[in-house]
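Undergrad: output the structure for:
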Amino acid sequence: MDQITAESPRIKKFKKDLVDSIPRFPNNKATLQALEQMRLVDLLITFLGWRVRLVGQRPRRVTRAQALRHDPRAQALAPNIEAFLNSVTAGEDLTPYLSLSARSEGFTIPDKNHPKGLWADKDFLLNAMGFHHFHLGLTLEPGGHCKRTNEVLFALVRRDEFEIIGLFTHDAFERNVQGKMTSERRRLWSTFERRLAEGVLPGQMYIGGMAGMGISGSGIPIAVVETAFHYIRQIKWYEENLRNFEFAKTLYSEGNIPAKSKFKWGIDHLDLVLLDEGAGQLVRIAKGLN
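TA: Sure, this is the predicted structure:
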């Protein structure tokens, strides 16, 4: 159920587009071949596992702003935070506020000897907690990113909601020389656990991680894995039915049906879509995580 046994030209093109989209490091023949040799489901998991580090461009309502109310650092950065949250509610591109690695470190071949181990191409705090973090600089650097700030804003980003978790320094990502959590990292974990326990009954079991589904042994959020398998099932069903042009015609807008269907698979941020660029048609098959 999780695999497409006979790959159509449309599937082969989709796999190539996914491979070309994922930032590889190092960008060499070995990383390229590793992606090219993946099954479609594994390639989707890899793509979505990277892409979820970015944020879909759409307006969102800001919630839990009170989390910043009594933080003196938030008061000192008030103009920066206001400008950033205005971008959030206006639906502007938030990529410049994200860490640089979110854009450049999409896939590397797993290597236990790497300094970061199997987490080299993953955002540990995002996968473990479901929280994105954003820099708050007011000016754009030549590379297209906002000026880096030591303070970063952690938030739980849904498709239509931006829930503020709090303001933390970069020490939240670090351990001290003894290998123990820094005080800022402990504060972040404490905030995460406190939020996770909200509304939970005594003795009730709950799981952290993205969408509250935990993470797999490979470090990929279960939510990402489940999304990839759902997309595979959708692709399989549509591939079988797209052979019938009478079915394909039902996907086009009225009065905009071409003589021949030329749909191709694509990912619009995290959403699975079918596109016919010649007919100017996009069909959103399934929605992603943010």
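Undergrad: alpha carbons only for contacts and neighbour counts from here, please
TA: Fine.
Undergrad: quick one: the helices in this structure?
TA: 9-21, 29-36, 40-51, 72-76, 78-90, 101-104, 124-129, 183-196, 222-242, 245-249 (DSSP state H).
Undergrad: one more sequence to fold, the one below, so I can look at both together:
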Amino acid sequence: MKAELAAKPLDRVLVHYLTWVDRLIAPRPRNVIFSEDFWKTPMPDDVLGAVYTLHRKAVAGDDLSPYLSRFSRTHGYTGSPEERRKAPSWADGGKGDKDFAVHVYETHHLHLVPMNENLRRKGQSDDLLFVNINRTQMRFLMMGKHRSFDSAELRTSVAKARKEDGWVIKGINPDTRSEQNLGKMYRLGINSVASVEGEAVMMGIMSSGGTSFLYTRQADRIMIFLENWDQKLDNVEGRKEFAAKARIPASYLRDFTWGFWYGDFCVVNSGGEVACLIPWSR
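TA: Got it, this is the predicted structure:
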């Protein structure tokens, strides 16, 4: 599999990496907000306690990896077409290398019970917390189950949140007759709009293969950066120019290499100093 990736153009390797790493959640302190409908359904005390724990961890910037799906550790680039992993079939061909909710809805799900080092959960339940994430904020969207991924409830919750975030397409009257087919369309990798209070809301920005436009755009930004600066940084004057424009100490460019911290594209020097050059949206 490493040989297959090594043979691919760099921009495609970057897309494969971002496709996987966006299943994770970078540990940053975030303000937590709740969707309008989050508290409309009563919750048992144990669920309330778990929600409080996740709220506290999100605000503190703690590592939420134990609460993610174990597939985030095992399902990534699958290589040749013969490779298959157990996962619901959709636009990715059923290979299991893409998280449906993350790609289509930009929505992560958290388990209420953390994993141990063997990727097992003691007291595993079917309860899931669906969240929207950016670099400074986490929205607790809704409580659901594993069957919620294809539910109208999740689509509606996401659509309302995206309308609140400004993802409204002006000048379009949505056809509410197609609402019942939206789930099937998204599973086929077909972009469409949802109707929220008579307005058209864009739900996902993905290719027919299920790859989010956000990943290809981030890869393009990195490639453009490398084309503009990679050779210039081979000499002292180029490094000085770049350090001034990037507003980083010149020492960061001494014996440096490129690297990632989750989706952030960074420069890392031999002393372990790191500067983020192209931030990821989450």
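Undergrad: any idea what the TM-score is?
TA: Remark: TM-score between the superposed chains equals 0.76 [TM-score structural alignment, normalised by the length of the second structure]; 242 aligned residues with a CA RMSD of 2.7 Å.
Undergrad: rewinding a little: mean neighbour count, the helices of the first structure: which tops it?
TA: helix 40-51 (a mean of 22; mean count of other CA atoms under 10 Å).
Undergrad: that one to helix 9-21, inter-axis angle?
TA: Taking axes from the mean of the first three to the mean of the last three CA atoms, to 10 degrees, one finds helix 40-51 of the first structure and helix 9-21 inclined to each other by 30 degrees.
Undergrad: read off where helix 40-51 of the first structure ends up in the second structure.
TA: Counting by TM-score structural alignment, helix 40-51 of the first structure lines up with residues 10-21 of the second structure.
Undergrad: next, the mean deviation of that stretch compared to the first structure.
TA: Mean deviation of stretch 10-21 of the second structure relative to the first structure after superposition (mean CA distance after the TM-score superposition for the first structure): 0.3 Å.
Undergrad: how far does that stretch sit from its chain's centre?
TA: In terms of CA atoms, centre = their mean, to the nearest Å, the centre of stretch 10-21 of the second structure is found 12 Å from the chain centre.
Undergrad: list of residues touching it?
TA: 5, 72, 75-77, 97-98, 211-212, 215-216, 219-220, 223, 262-263 (CA atoms under 8 Å, 6 or more residues apart in numbering).
Undergrad: before we move on, back to that, out of the helices of the first structure, which gets nearest to residue 286 of the first structure?
TA: helix 222-242 (7.3 Å; CA to CA).
Undergrad: and the gap between the nearest residue to residue 15 of the first structure once chain neighbours are set aside and residue 130 of the first structure?
TA: Leaving aside its sequence neighbours, residue 15 of the first structure sits nearest to residue 40 (CA to CA, 6 or more residues apart in numbering; 6.7 Å). Separation of residue 40 of the first structure from residue 130 of the first structure (CA to CA, to the nearest Å) stands at 25 Å.
Undergrad: then residue 98 of the first structure?
TA: Distance from residue 98 of the first structure to residue 130 of the first structure, by CA to CA: 15 Å.
Undergrad: between these two, who's got more neighbours?
TA: residue 130 (25 against 21; other CA atoms under 10 Å).
Undergrad: what is the equivalent residue in the second structure for that one?
TA: With TM-score structural alignment as the criterion, residue 130 of the first structure matches residue 106.
Undergrad: ok, now which ones touch the nearest residue to that match once chain neighbours are set aside?
TA: Counting by CA to CA, 6+ apart, residue 106 of the second structure lies nearest to residue 132, which is 6.7 Å off, once chain neighbours are set aside. Contact analysis of residue 132 of the second structure by CA under 8 Å, 6+ apart lists 106, 107, 108, 138, 139, 140, 141.
Undergrad: next one: residue 112 of the first structure
TA: So residue 112 of the first structure contacts residue 118 (CA under 8 Å, 6+ apart).
Undergrad: any figure for the gap between it and residue 45 of the first structure?
TA: Counting by CA to CA, the gap from residue 112 of the first structure to residue 45 of the first structure is 20 Å.
Undergrad: same thing with residue 242 of the first structure?
TA: Distance from residue 242 of the first structure to residue 45 of the first structure, by CA to CA: 24 Å.
Undergrad: what of residue 287 of the first structure?
TA: 15 Å.
Undergrad: next one: residue 58 of the first structure
TA: Taking CA to CA, one finds residue 58 of the first structure at 23 Å from residue 45 of the first structure.
Undergrad: now do residue 19 of the first structure
TA: 12 Å.
Undergrad: residue 285 of the first structure too?
TA: 17 Å.
Undergrad: that older thread, so which of the helices of the first structure is nearest residue 149 of the first structure?
TA: Short answer: helix 78-90, nearest of the helices of the first structure by CA to CA, at 10.1 Å.
Undergrad: so where is that closest one in the second structure?
TA: Against the second structure, helix 78-90 of the first structure falls on residues 48-60 (TM-score structural alignment).
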